[in-house]
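# just to be clear, the model below is a prediction. Sequence and coordinates:
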Amino acid sequence: MIINNNIPALTSYRQMGANQKAASNSMEKLASGLRINKAGDDAAGLAISEKMRGQIRGLDQASRNAQDGISMIQTAEGALQETQNILQRMRELSVQSSNDTNTLTDRKEIQKEMNQLIEEIDRISTDTEFNTKKLLNGDLTSSGTTGTATTADAVSSQTTGTSGNIAITDPSTFTGETGTWTLATTDGTAFTLDKGDGTGAQTIDLSTGTATVDGIELDISGITAAANDEWSIEVTAASTGTGTSTGGAVIHIGANSAQSLTVDINQMDSTTLGGGTNTGTA
């Protein structure tokens, strides 16, 4: 049995298919204008390209955000410029009214204009907005709470080995050697003062104190464990907290997180600006 074959023809057919595939890829790149159209072209390059594409689009949007922020600030600036002009006019009127060449009728007319100007400042503060967001009424003022250290000063002179009351007095400053003492509650009013190093403990009565001292560390200055020695103590209660800022307009000006600016605009009505309220009599 004879098997007929044409190896050159098969080779030519395979090469033609490869050329057609390469031509198709080239046409795809020419049509799109991109070197990488799919992961098969360059997997690593495609990943890098997509990451950079996302960064670029984010920066484009951040640029638009910044322009919107500038427009908002310009709107507020225009309103504040008008408010400044009104304040200048109010000052002129106050100087004019202080001149005794004016009659009572003249001053009444000046007061009428002054009242109108105060109302206009309040109107500008209330009505100025950008994209329905109020700008000058205090909504864009940052506020928040921050942790503070509260000190309850309980100072008394006691004799070692006795008990007594710790009265709440003005803060006192102590110098000299300082040791750390702790308070442990027993019955809600009596506390055991223990330095913790085996040098001795002291029971004190806090029934008349007005500060909460349960579990608070005490700083003792110049204390010894000898009998009949007098010592002074200062109770310091420290409280900590985390502050969360609210308010203000956050303008995101970057492609990534934490790339933003906060615009704070205080309330700009007549009371805040020192113009008082509309109580003048015309």
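Arrived safely, thanks for sending. What you are looking at is a predicted structure, and each value in this text was computed from that prediction instead of being measured.
# C-alpha only now, for contacts and for neighbours.
OK.
# for the stretch 1-150 of the chain, which segments count as helices?
7-32, 43-97, 104-127 (DSSP state H, counting those that start in this stretch).
# turn these into TSV, columns for mean neighbour count and distance to residue 158.
Converted to TSV, the helices of the stretch 1-150 of the chain look like this (neighbours: other C-alpha atoms under 10 Å; distance: least, C-alpha to C-alpha, whole Å):
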stretch	mean neighbour count	distance to residue 158
helix 7-32	12	90
helix 43-97	15	63
helix 104-127	17	61
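# dump the ones you listed to TSV, plus distance to residue 179.
As requested, those are exported to TSV (distance: least, C-alpha to C-alpha, whole Å):
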stretch	distance to residue 179
helix 7-32	77
helix 43-97	56
helix 104-127	57
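# alongside the first one, take a look at this:
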Amino acid sequence: MQNLFDLTGRVAVVTGSTKGMGLEMARALGASGAAVVVSGRDRAGAEAAAATLAAEGIAARGIACDIGDVDSVRAFAEQALAAYGRVDALVLNAAAGAAPGSLLAQGPDLFDQAMGGNVRGNLMLVNALAPQMVARGDGAILFMSSIAAKRGSAFLGMYSITKAATDQAVRSLALELGPKGINVNAINPGPVRTEFSREALWGNPEQEARLAAAIPMRRIGEASDVAGLAVLLASPAGRFISGQSIGVDGALSVA
């Protein structure tokens, strides 16, 4: 019987993958057999992450990519294709931090920064890498969204807007690319323990305890909790799942 989670011979690109959820997804995809392209804003960090995965027996390349810079995104796509000749799974994990606080206090520069890093850059990378998937009639595209896309927030309003836009991009791309054999989905994590979220979520033990108490599974997530879903959606096991925004949040979104 076919191993539905086998990614041998496939190539996965994971942006924002030098640490945290991105690195764990790259590790899981590589452990399932994929060759992996990892990225970060600087070349040294990307190459160091790739070296870490290579030491674990995973075929990995590190290439720099600033998701908020269109020229950097285009150059990254060209280098990823030059490295392996194809991309089968595109995981769009890189993001620009949207400024917290009142939407009434945020001007056009902050709006452009948030939308550029969380929406525009990802769509530009899809534009660059989806055509070779279309030509083969096969591929998987996975956006990193958030449960913030589905909930209002008086503190993270700008971030929520960018993630709601991400979920809508998934729905639209799924309709456009489905007939070409490509599935498009989003992962919507709840609170996850990463360096990115340390200050806001778990750096203070009392704050973490309060947050965990509000989550039905009584803990915040770990980066590895997201990785299995990425493998599912990139593998034959998830071939018929498309247009979905799937929560990984310990049931917080339904509490």
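Cool, got the structure. This structure is a prediction, so every number in the text was calculated from the model and none was measured.
# can you pull the TM-score for these?
The TM-score (TM-score structural alignment, normalised by the length of structure 2) is 0.20; 79 aligned residues with a C-alpha RMSD of 5.6 Å.
# what are the buried residues along stretch 50-64 of structure 2?
50-54, 58-64 (16 or more other C-alpha atoms under 10 Å).
# those residues in helices, which ones?
Using DSSP state H, the subset of the buried residues of stretch 50-64 of structure 2 located in helices is 50-54.
# and which of these is nearest to residue 126 of structure 2?
Distance to residue 126 of structure 2, by C-alpha to C-alpha, is smallest for residue 50 among those, at 22.2 Å.
# check contacts around the closest one.
For residue 50 of structure 2, the contact set (C-alpha atoms under 8 Å, 6 or more residues apart in numbering) comprises 37-38, 60-62.
# mind running it again at 7 Å?
38, 60-62 (C-alpha atoms under 7 Å, 6 or more residues apart in numbering).
# tabulate these (TSV), appending distance to residue 233 of structure 2.
Below are the contacts of residue 50 of structure 2 laid out as TSV (distance: C-alpha to C-alpha, whole Å):
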residue	distance to residue 233 of structure 2
38	18
60	20
61	22
62	23
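# ok, so of those residues, who is nearest residue 188 of structure 2?
residue 38 (20.7 Å).
# so where do the helices sit in the stretch 101-250 of structure 2?
So, for the stretch 101-250 of structure 2 - with DSSP H, counting those that start in this stretch - the helices run 108-115, 121-136, 157-177, 205-214, 223-234.
# out of these, which gets nearest to residue 91 of structure 2?
Nearest of the helices of the stretch 101-250 of structure 2 (C-alpha to C-alpha): helix 223-234, 8.0 Å.
# same for that closest one, what does it pack against?
helix 20-31 (3 or more C-alpha pairs under 7 Å, 6 or more residues apart in numbering; DSSP states H and E).
# quick check: what element follows the helix it packs on along the chain?
Following helix 20-31 of structure 2 in sequence order, the next helix or strand is strand 35-40 (DSSP states H and E).
# so that following strand versus helix 20-31, what angle?
Strand 35-40 of structure 2 and helix 20-31 are oriented at 160 degrees to each other (axes from the mean of the first three to the mean of the last three C-alpha atoms, to 10 degrees).
# how far away is residue 70 of structure 1 from residue 64 of structure 1?
Residue 70 of structure 1 is 10 Å from residue 64 of structure 1, where distance means C-alpha to C-alpha, to the nearest Å.
# same thing with residue 73 of structure 1?
From residue 73 of structure 1 to residue 64 of structure 1 the distance is 14 Å (C-alpha to C-alpha).
# for residue 25 of structure 1, same thing?
Counting by C-alpha to C-alpha - residue 25 of structure 1 and residue 64 of structure 1 are separated by 37 Å.
# ok, residue 118 of structure 1 next?
For residue 118 of structure 1 relative to residue 64 of structure 1 (C-alpha to C-alpha), the value is 37 Å.
# repeat for residue 108 of structure 1
51 Å.
# ok, back up a step: nearest to residue 245 of structure 2 among the contacts of residue 50 of structure 2?
Closest to residue 245 of structure 2 out of the contacts of residue 50 of structure 2 is residue 38 (23.2 Å), distances taken as C-alpha to C-alpha.
# touching, that closest one and residue 11? I think so.
No. Assessed by C-alpha atoms under 7 Å, residue 38 of structure 2 is found out of contact with residue 11, at 11.0 Å.
# more neighbours, those two?
residue 38 (31 against 26; other C-alpha atoms under 10 Å).
# ok, for that one, nearest residue in space, not its chain neighbours?
Closest residue in space to residue 38 of structure 2, ignoring its immediate chain neighbours: residue 62 at 4.9 Å, by C-alpha to C-alpha, 6 or more residues apart in numbering.
# so what's that neighbour up against?
37-39, 46-47, 49-50.
# any chance of those in JSON lines, plus distance to residue 245 of structure 2?
Shown next, in JSON lines, are the contacts of residue 62 of structure 2 (distance: C-alpha to C-alpha, whole Å):
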{"residue": "37", "distance to residue 245 of structure 2": "24"}
{"residue": "38", "distance to residue 245 of structure 2": "23"}
{"residue": "39", "distance to residue 245 of structure 2": "24"}
{"residue": "46", "distance to residue 245 of structure 2": "28"}
{"residue": "47", "distance to residue 245 of structure 2": "31"}
{"residue": "49", "distance to residue 245 of structure 2": "28"}
{"residue": "50", "distance to residue 245 of structure 2": "28"}
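# who wins on neighbours among those residues?
residue 39 (34 neighbours).
# host element of the residue lying closest to residue 69 of structure 1 once chain neighbours are set aside?
In space, residue 69 of structure 1 comes closest to residue 251 once its chain neighbours are excluded; the distance is 6.3 Å by C-alpha to C-alpha, 6+ apart. Taking DSSP H and E as the definition, one finds residue 251 of structure 1 inside strand 249-252.
# same check on residue 47 of structure 2?
Using DSSP H and E, residue 47 of structure 2 falls in helix 43-55.
# and if you look at residue 231 of structure 1?
Counting by DSSP H and E, the element that carries residue 231 of structure 1 is strand 230-235.
# where does residue 75 of structure 2 fall, helix, sheet strand or coil?
helix (DSSP: H, G, I helix; E, B strand; the rest coil).
# what about it, distance to residue 81 of structure 2?
10 Å.
# can you check residue 222 of structure 2 too?
Using C-alpha to C-alpha, residue 222 of structure 2 is found at 31 Å from residue 81 of structure 2.
# then residue 184 of structure 2?
Distance from residue 184 of structure 2 to residue 81 of structure 2, by C-alpha to C-alpha: 20 Å.
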